[in-house]
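Trainee: Provided below for reference: sequence and predicted model.
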Amino acid sequence: MSDITTILSNPPIPPFVYLHHPHHSSTSLDLSSSSSSSTNSSSGYGSSTRIARIETVEYHTPKLLLSGILDKLSDDKDEVEVQTFDGFAVKLRTWYSAQFQPMNGNVAIKGKGKAKAKVNGHGDYGREGKEGDLSVVVVITKAERLRLVLGDGWSVITRLTELVGVPISVVLCSTIPWDNVRPFRGDAPEPIHVYFPPPTREEIISSLLPASPHPLWPRFLDLLLSTTLSLCSPSIEEIAYLSEALWPIYTHTLPPHQSMIHLNQPYPDPSNPPAEIDINLKLLTDLKYQLSLSLTSSIESLLPRQIGVHEFKKAFMKPTPSSADFGLGFGMGFGMAGRQTMLPKLPGMELSTVEKFLVAASYGASYNPPKSDLRLFGRSAGIAGKRKKGGGFRRAGYGRVRVGKVPQRLLGPKPFTFDRLLALFSSLYAEHAPRPEDLQAALRGAEDGYDDSSSASGSGSDLGSDEWGGVGVGVSANVSVQRQREKVEKKRKRDNEREKKWDEHVEELTMSTKLWSLIINLEAQGLIKRVSPTDRLDNVMLRCEVGYEVAKDLSKELRITLDEYLYEASM
C-alpha cells in the first residue's frame, strides 16, 4: 500500500493507476478516507488532496456512478445529480474552478501557502510551487464491473483528465488483472500498474491474534494458517471468516477450565472456578485430529460460500456420548463421529428438463475440443440413430493428454459458439429425452393400423391354405417367408416414421424462440455466461459456468453418463 501512497502523494499525480489486489478484499483497501468534506492529509497525501471512493456494486448505473463522484468531492450537503457524461464534465469543471478565488485576472487556489495556480487563456493550469496544489483522486473499487455499469464505452472513465480538462487521478482497484479488464476496443490508455502482494504470515497473526485471549487461540491460528496458506492465499477477512466457523469446533470438547469464559461458556460452579487448562502434546494432537475433517471441508465449502457458517457448525458440532465424558477418551469420540459427519447437501436447482439438457450440452461444449463433437455427439440416420459415427461404442475419455499439456478441466471452461450449443443440445435431447405423450399416442395409433392390416392378410393366407388342403408344402413355406418379410418391412417403416417425427420435433424445439429464451434464463442464473459483447448479434460466444459435480448431478437426473460425452473424462 505504500507504493500507491507514494505515487499519489508526489505531484504531478498520474492520470490513470490500476491496483491489482487478488489477495485482499476491496473493503480492506485503506487508500483514503471516504469523507468528502475534508482533505485526506493524515494518510500521507498532500494537504490539498480530495479523494472520492466509489463502489461499483453500490453505484451500479451511470447516473449513480457519475453523481456519486461529484457528491463525494463537493462540500454541499445537497446531493448532486447528473444524467449524462457531458453534464458530469460541466459540473466537475465548475466545482474545480470554485476551489480557486479571483486574483488579478487569474485564479489562485484556496488554502494556506504562497503557491498559486494560474489558468491561462487556453485553459491550462500553470503551477507556481507545490504547496497548496489541489489534487483530485477518484478511487473505483471492483473495477471489473465498469463494463456492466457504463457499457462498452466505459473507457471514458480512464480519460477524465483529457476529457474534462481537470487534473484527476483515476485509481481502478480490482482482483482481476488489467489484461482481462481492459476494453475490447483498446481505447483506454495504459495505466501505471501496482500489485498489492498477499499478507505475510506475521501480518495475519498480528491482525487476528487480539480477537481472543484464550491460551489455545495462538495454537489454533498456527494450525489454520499452516493448512490454508499452503493451498491458497486468502485475504485476512477470509481467514477470519474460517476461524469464526472452526474455532467453536476446535474448542467445544474441552473440559471445564478457567478460560472457558472467553468461549462464552459459564463455569459449572461459579463460586469455585476450575483451574487453567494444561496445554500439552496430547491435548494439541487430539484437537488437531478432531479439526482435520472440518478444516478440509471448510476450504472446499466455506471459502466458495457453498454453505453458511451456522449450517457448517451445526453439522460438525453434533453432541456425541463420548464427548460428554471429558475424562475418558478425549478427542476419540468426536473423531469417530467426525468420520460419519456429512455436510448438508445444497438445495437442488429448480430447472426444467430442457434447461438441464442445455447445461449438460454447454458443459460438453466448454470442456471438449470442437473436433471431438462428431465422435462424441454424432448420430447416424435412420432407426439406428443411437449408434455413434466412428464405429463401435462410444469410449469415455478417448482423448489422450500429451506429456506437459494441462488437462482442460484444470484450465477452466472455454467459450463456444451459440450454434455449437444448439447442435450438441439437439444430439443429447434426441437420444436421451423422453418422447412426448402426443407423439407416442400418434405412433401407437399407426402401429395398431399396421397390426390390423397384417392380421387381415394373415387370415386370408390361412383360408388359402385350407382350400388347398395342405397339399403344397413348399407353397406354404414360401407364403410364411413372404409374410415374415412383410412384417419386417412394416416394422422398419414404422420405426423410420417414428424417428422422422421425433427428429422433426427435436429440430422444431431447437430452433424455437422458447428454447433461446431458456438460454437467457440460464445466463441470468449464472449457469451460462455470455463472453461476447452484448451488441453483437452474430457469432454469439457463451461459456459454461457450472462445475463438474453440478453437471454430473444434472446428467444423472437425465440418465446420462457425463463421462461418455467428455474428451478428457474424469474416470
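Mentor: Done, it's in. Numbering: from 1, shown residues only.
Trainee: contacts, neighbours, all on C-alpha from now
Mentor: Noted.
Trainee: Give me the three-state assignment for Ile140.
Mentor: When classified by DSSP: H, G, I helix; E, B strand; the rest coil, Ile140 comes out as strand.
Trainee: Just give the number of residues close to it.
Mentor: Using other C-alpha atoms under 10 Å, Ile140 has 24 neighbouring residues.
Trainee: Could you name the helices and strands sitting against the one helix or strand Asp448 maps to?
Mentor: Under the criterion of DSSP states H and E, Asp448 resides in helix 437-468. In terms of contacts (3 or more C-alpha pairs under 8 Å, 6 or more residues apart in numbering; DSSP states H and E), helix 437-468 is packed against helix 473-510.
Trainee: Going by neighbour count, list what's buried in the helix it packs on.
Mentor: Within helix 473-510, the residues that count as buried by 16 or more other C-alpha atoms under 10 Å are 476, 479, 483, 490, 494-499, 502-503, 506-507, 509-510.
Trainee: And the furthest pair within these?
Mentor: Using C-alpha to C-alpha, these span at most 50.8 Å, a distance reached by Ser476 and Thr510.
Trainee: what's the offset of whichever helix or strand Leu160 is part of from the middle of its chain?
Mentor: Leu160 is part of helix 160-164 when elements are defined by DSSP H and E. When C-alpha coordinates are averaged (C-alpha atoms, centre = their mean, to the nearest Å), helix 160-164 and its chain have centres 35 Å apart.
Trainee: Presented hereafter is structure B, for comparison with structure A:
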Amino acid sequence: MEGSDTPLPAAVFIHGKPATGKTCVVRAFVEQLPPRHWAYVNAVDRFSPRLLFEDILNQFAGTRPVFRDGVGHGYARCDTEADFILSLRKLLARPLLSTTTSTDEHRRILVIDRAERLRDMSPALLASLLRLAELTETNIGVVLISSVIWDKFRVRIGSLEPIQIHFRDYTKHILPATGQPSKDCPSHEEDVAFFLTFASAVYDVFQQNCKDLNELRYLVAMIFPIYAQPVYDGQVKREETYKLFRLTEPHFAKAADKLYLRDISSAEWTAAHQHDQDLSEQEAVGHVELPYYSKFLLIASFLASYNPARMDTRYFARHSEQTDRRKRRKNAPISRAKATRQQLLGPKVFPVERMLAIFYSIITDDVAFSQDIQLQVTSLITLRLLTRVSPADRLDDMRCRCNASYEFIRKVAQSVRFEIDHYLFEFS
C-alpha cells in the first residue's frame, strides 16, 4: 500500500485446497492495518445477505451491538443490496477520528472467507461485491477466499473478473518450514526427531490421495500412539524404524481403505474404530446400552428370524398359560425329516408386523402410550442390529432380518430376565 491516491484492486480471488494457509496469510496482512480500515466476515456464519451486510457495516463503523430492555442499540440494519451500498458509501465518506497520520486513511479492505457460500445467496450479490468500489465510489478492495476455483463462481449476470491467486498444496519439503509438524508433537514425547520421522513416513504413504494438511495431521495423531507404544514398552528401540513400521502396517492399511476411497474423514475413522472397540468390550462383559423396550424388540426380531412362522401360535398364543406351552413343546414330537437345525440355516427375513406381534406377546407389562415403538425399530436398524431387506420406498410391507448373534441375544435376555431358550424351536 504505497499511497492513498493509488487505487486498490477492485477484487482479488484467493483459492486453494483447505489447510493451505489462505486465511492465515490474509488475516496476518489485514491485522497490521488500523481498526475500521478492514472487515473480515465468514460466509458460513453470515449465511444470509442481511447478516452479511450488517456485519460489514458494523465492523467498518467500529460499533458493537448491545441489547438493553430487549432492544438492540448501535446496530446497523440493512435488508437489501441497495441499502447496503448506500449505507457503505455514506460510512466510508466520513473521516476517521484517529490520532495517527496514515496516508492510507481512505483505503478499506473487505475480506470474505468461505466465499463459495455466496453462490447460495442472491445471484446479483457476487456481481455487486466485485464492483463494490465502483458502486460506492470509494477506494475499497474486496478479497474473496474460497476452496473452489473461480470457474464455478461464474454467473449469468456480468461481473468483474477478479485477480486470481492460487495457493498450492504443501509439499514434503515445505511442511517443515511451516513448523506445524513440530507443534503437533505430543507433549509426552521428548524426541521430536522421532516424531518427525513418523510424520514424514505418513506423508509418503498418503500424499497421492490425501493432500489435505488437516487430514494428514489427523492420521499422524491417530496412528503415532500405536507406532510409539512398542518403544514405550521396551520391546523395540527408537532406531529400529523398520520393525516399528512392520508392527504398525495393519493400522496403515485399515486407515488407507477408508481414506483412499474418501468414505469418511480420519476423525470419523478414529471415532468408528473406537466405537468398534467399545462394542467388543461391552459384548465381552454382557453390557448393552439399549432402552428397555428396544431389548424386547431385539429379542422378538431374533425369535422371528429363527422360529418358523407356524410355531408362533404354540409359543406366543395368549389363550394358554406359559407352563402349558412349555409342556406341549416338551411333549410334542419333533420331526426328524430335517437334519439341519434353525441356527445353521441363518436368520430368515420376517415382516415387521410379525415381530411386533411377538413383542406384544412376550412383554409382561402394558406398553406405555408415550413409547414410540416404530422409532425404536428404526434405531435398531441404525445400530445395524436389524437389517432392512425391503426397499426403502416400500412402506406398507417392511421386512427385516436380525443381525445379532445367539450369545449376544442371551445376554440381552438375561438383562431383562427373559428365558429365551424356552421360546426357540430346535435351537441349541
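Mentor: Sure, I can see it. What you are looking at is a predicted structure, and each value in this text was computed from that prediction instead of being measured.
Trainee: coming back round to it: now the helix holding Leu160 of the first structure: which residue numbers in the second structure?
Mentor: Residues 132-136 of the second structure are where helix 160-164 of the first structure lands when matched by TM-score structural alignment.
Trainee: residue contacts, the residue mapped onto Ser135 of the first structure from the second structure?
Mentor: Residue correspondence to the second structure (TM-score structural alignment): Ser135 of the first structure is matched to Arg107. Neighbouring residues of Arg107 of the second structure by C-alpha atoms under 8 Å, 6 or more residues apart in numbering: 4, 8, 37, 138-140.
Trainee: on that earlier part again, compared with the first structure, how much does the match of helix 160-164 of the first structure deviate?
Mentor: In the superposition with the first structure, the average deviation recorded for stretch 132-136 of the second structure is 1.2 Å (mean C-alpha distance after the TM-score superposition for the first structure).
Trainee: So what touches that stretch?
Mentor: 10, 85-86, 88-89, 128, 139-142.
Trainee: Quickly note the distance from the residue nearest the centre of the second structure to Val66 of the second structure.
Mentor: By C-alpha atoms, centre = their mean, the mean C-alpha position of the second structure lies nearest to Glu268, the distance being 6.8 Å. According to C-alpha to C-alpha, to the nearest Å, Glu268 of the second structure stands 39 Å off from Val66 of the second structure.
Trainee: Same check on Tyr292 of the second structure?
Mentor: Relative to Val66 of the second structure, Tyr292 of the second structure is positioned 49 Å away (C-alpha to C-alpha).
Trainee: for Lys330 of the second structure, same thing?
Mentor: Lys330 of the second structure sits at a distance of 78 Å from Val66 of the second structure (criterion: C-alpha to C-alpha).
Trainee: swap in Arg246 of the second structure?
Mentor: Going from Arg246 of the second structure to Val66 of the second structure by C-alpha to C-alpha gives 60 Å.
Trainee: thinking again about what came up before, where in the second structure does the helix holding Asp448 of the first structure fall?
Mentor: Helix 437-468 of the first structure lines up with nothing in the second structure when matched by TM-score structural alignment.
Trainee: How far away from the center of its chain is that helix?
Mentor: Distance, stretch centre to chain centre, for helix 437-468 of the first structure: 59 Å (C-alpha atoms, centre = their mean).
Trainee: What residues of that helix count as buried?
Mentor: Buried positions in helix 437-468 of the first structure, judged by neighbour count with 16+ other C-alpha under 10 Å: 443, 447, 450, 461, 465.
Trainee: do the same with stretch 7-22 of the second structure
Mentor: Going by neighbour count (16+ other C-alpha under 10 Å), the buried part of stretch 7-22 of the second structure is 7-8, 10-22.
Trainee: Where does stretch 356-372 of the second structure end up in the first structure?
Mentor: The aligned range for stretch 356-372 of the second structure is empty, by TM-score structural alignment.
Trainee: Could you pull up the residues touching Leu209 of the first structure?
Mentor: Here Leu209 of the first structure is in contact with 217-218, 221 (criterion: C-alpha under 8 Å, 6+ apart).
Trainee: Tell me the one among those residues nearest to Pro319 of the first structure.
Mentor: Ranked by distance to Pro319 of the first structure (C-alpha to C-alpha), the contacts of Leu209 of the first structure are led by Trp217 at 22.7 Å.
Trainee: Mind jotting down where the helices sit in the stretch 301-450 of the first structure?
Mentor: Applying DSSP state H, counting those that start in this stretch to the stretch 301-450 of the first structure gives helices spanning 309-316, 321-324, 332-340, 353-367, 373-377, 408-411, 418-432, 437-468.
Trainee: so which of the contacts of Arg107 of the second structure hold up in the first structure?
Mentor: Contacts conserved in the first structure for the contacts of Arg107 of the second structure, counting by both residues aligned by TM-score structural alignment, their matches' C-alpha atoms under 8 Å: 8, 37, 139-140.
Trainee: just checking, which of those residues belong to strands?
Mentor: Per DSSP state E, strands hold the following members of these: 139-140.
Trainee: quick one: which of the contacts of stretch 132-136 of the second structure is nearest Leu375 of the second structure?
Mentor: The nearest one, if we look at those relative to Leu375 of the second structure and count by C-alpha to C-alpha, is Ser128, at 48.1 Å.
Trainee: Assumed that closest one was part of a helix.
Mentor: Yes: judged by three-state DSSP, Ser128 of the second structure forms part of a helix.
Trainee: ok, now how distant is it from Gly158 of the second structure?
Mentor: Counting by C-alpha to C-alpha, the separation of Ser128 of the second structure from Gly158 of the second structure is 10 Å.
Trainee: Those two: who's more crowded?
Mentor: Neighbour tally, Ser128 of the second structure and Gly158, criterion other C-alpha under 10 Å: the higher count belongs to Ser128, 17 against 10.
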